[in-house]
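>>> coords below, sequence missing:
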C-alpha cells in the first residue's frame, strides 16, 4: 500500500505516535521544541496531552501523520519557526528574516522503518508549509556522514535524508546531538 501523509488532526493517532503508554507519564509529546522550555517543564502527565489536543484544533496543526491504509505509522513536527523554540535558539542560527517553517521531529513506528516513510513525512512537511504560503522550510538534522545514529536521537533526521528531499545546507550550528553536529538545512518554496 502507498503511504499517505495528512495534517495531524486526529488526536488518537497523534497519541499513538508521540504520546505515552501510561497517561500519567511525562513524555515529550513533541512539545520540547514547540513551546517555551519553562512551559514545557511545567506541563506534567495528562496536561501535556490536553495541550496537544488544543494545538490540533488550531488552524495550523502541530505536525503531520503518515498512514499505511488506516494505520498511523509516522509523525513529523512542523510549524512556522516563529511559533517554536527555534525562534530563540542560540545554537541554531537565523540566516535571514524570512518567515520560514521548521521541521524538527521525524518519527516512524517500529516495524515500519526502512520503507521510505521518513522521506514521505519530510515531503509532507514541505507540502504543508507550502500550502500555508511559507517562503522556505528548515530542518536541523545531524551530519552523521553515514554513521549509525542511535534511534532515540534519530528523530531530528540526517543530512542525507534532507538532501534527498532537495534541502541544501544553509549553515553550520553549534548544536550537537548524539555526538554528531547538527546542520541547518533549507528548502526554498517560492
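Great, that's in hand. It should be emphasised that the depicted structure is a prediction, and the values quoted were computed from it without experimental measurement.
>>> from now on I want contacts and neighbour counts done on CA atoms only, so please keep to that.
OK.
>>> can you give the distance from the longest helix along the chain to the centre of its chain?
The residue-count maximum for a helix in the chain (DSSP state H) belongs to helix 117-131. Taking the mean of its C-alpha atoms, helix 117-131 sits 10 Å from the chain's own mean (Cα atoms, centre = their mean, to the nearest Å).
>>> and here is the other one:
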C-alpha cells in the first residue's frame, strides 16, 4: 500500500508522532523551532500538548502526516519561516526576502523506518507549502557525507534526502548538530 501524506489536522495523530507517552512530560512536541524561545521554554507538561492542539486547529496546519493505510507513520514540521524561530536564528542565514517555508523536522515511527517513508513525507511537506503559495521551501539538514547520524538527531534530515527531493544547497550555516554541519537547502517553487 502506498504512503499517503495529509495535512496535520488530526491532533491525536500528531500526538502519536511527536507527543510523549505521559501527557505531563516536558518533551519537544516539535515546538522548539515553531514557537518563539520564550514561549517554548515557558510551556510545561500538558500545556505543551494543548498548544499543539491549538496549532493543529489553525490554518495552515503545523505540518503533514504520513499514513500507511490508516496508521500514522510519519511527521514533517513545515510552516512559513516567518512564523518559526528560523526567522530570528543567527546561525541559519536568511538567503533573501522571499516568504519561504521551512521544513525543520522529519520523523518516522519506530517499526516503519528504513522503508523510504521520509521521501513521500518531504514531498508532502513541499506540496503543503506549494498549496499555500510558498515561493520556495527551505530545510536545514546535516551534511553528514553518508556517515551514520544518531537517530535522536536525525530529525533535521540529511543533505542527501533533500537533494533527492530536488533541493539544492543555498548556503552554509554556522549551526552544527550531532557533530555535523547543517546546510541550508532550498527548493524554488516559482
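Yep, it's here. Computed from a predicted structure; not experimentally measured.
>>> and the TM-score between them?
In this superposition the chains share a TM-score of 0.99, using TM-score structural alignment, normalised by the length of structure 1; 190 aligned residues with a Cα RMSD of 0.4 Å.
>>> about what we covered before: how about the longest helix of structure 1, which residues of structure 2 does it hit?
Mapping helix 117-131 of structure 1 onto structure 2 (TM-score structural alignment) gives residues 117-131.
>>> in the matching stretch, what's buried?
117-130 (16 or more other Cα atoms under 10 Å).
>>> now do the helices in structure 1.
Under DSSP H, structure 1 gives helices at 11-18, 37-42, 46-56, 117-131, 159-164.
>>> for residue 144 of structure 1, find the nearest of those helices.
helix 159-164 (7.3 Å; Cα to Cα).
>>> what's the average distance of the closest one to structure 2?
Superposing on structure 2 and averaging over aligned pairs (mean Cα distance after the TM-score superposition for structure 1), helix 159-164 of structure 1 comes out at 0.1 Å.
>>> who's in contact with the longest helix of structure 1?
3-7, 63-66, 73-76, 78-80, 101, 103, 106-108, 136-137, 161-162, 164-165, 189 (Cα atoms under 8 Å, 6 or more residues apart in numbering).
>>> now these: which count as buried?
Counted by 16+ other Cα under 10 Å, the contacts of helix 117-131 of structure 1 give 3-7, 63-66, 73-76, 78-80, 101, 103, 106-108, 136-137, 161-162 as buried.
>>> returning to what we had before: switch the helices of structure 1 over to TSV; also include distance to residue 144 of structure 1.
As requested, the helices of structure 1 are exported to TSV (distance: least, Cα to Cα, whole Å):
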stretch	distance to residue 144 of structure 1
helix 11-18	24
helix 37-42	27
helix 46-56	31
helix 117-131	16
helix 159-164	7
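>>> so which of the ones you listed gets nearest residue 142 of structure 1?
helix 159-164 (6.0 Å).
>>> please enumerate the strands of structure 1.
Ranges of strands in structure 1, per DSSP state E, are 3-7, 63-68, 71-80, 101-108, 136-139, 168-177, 180-188.
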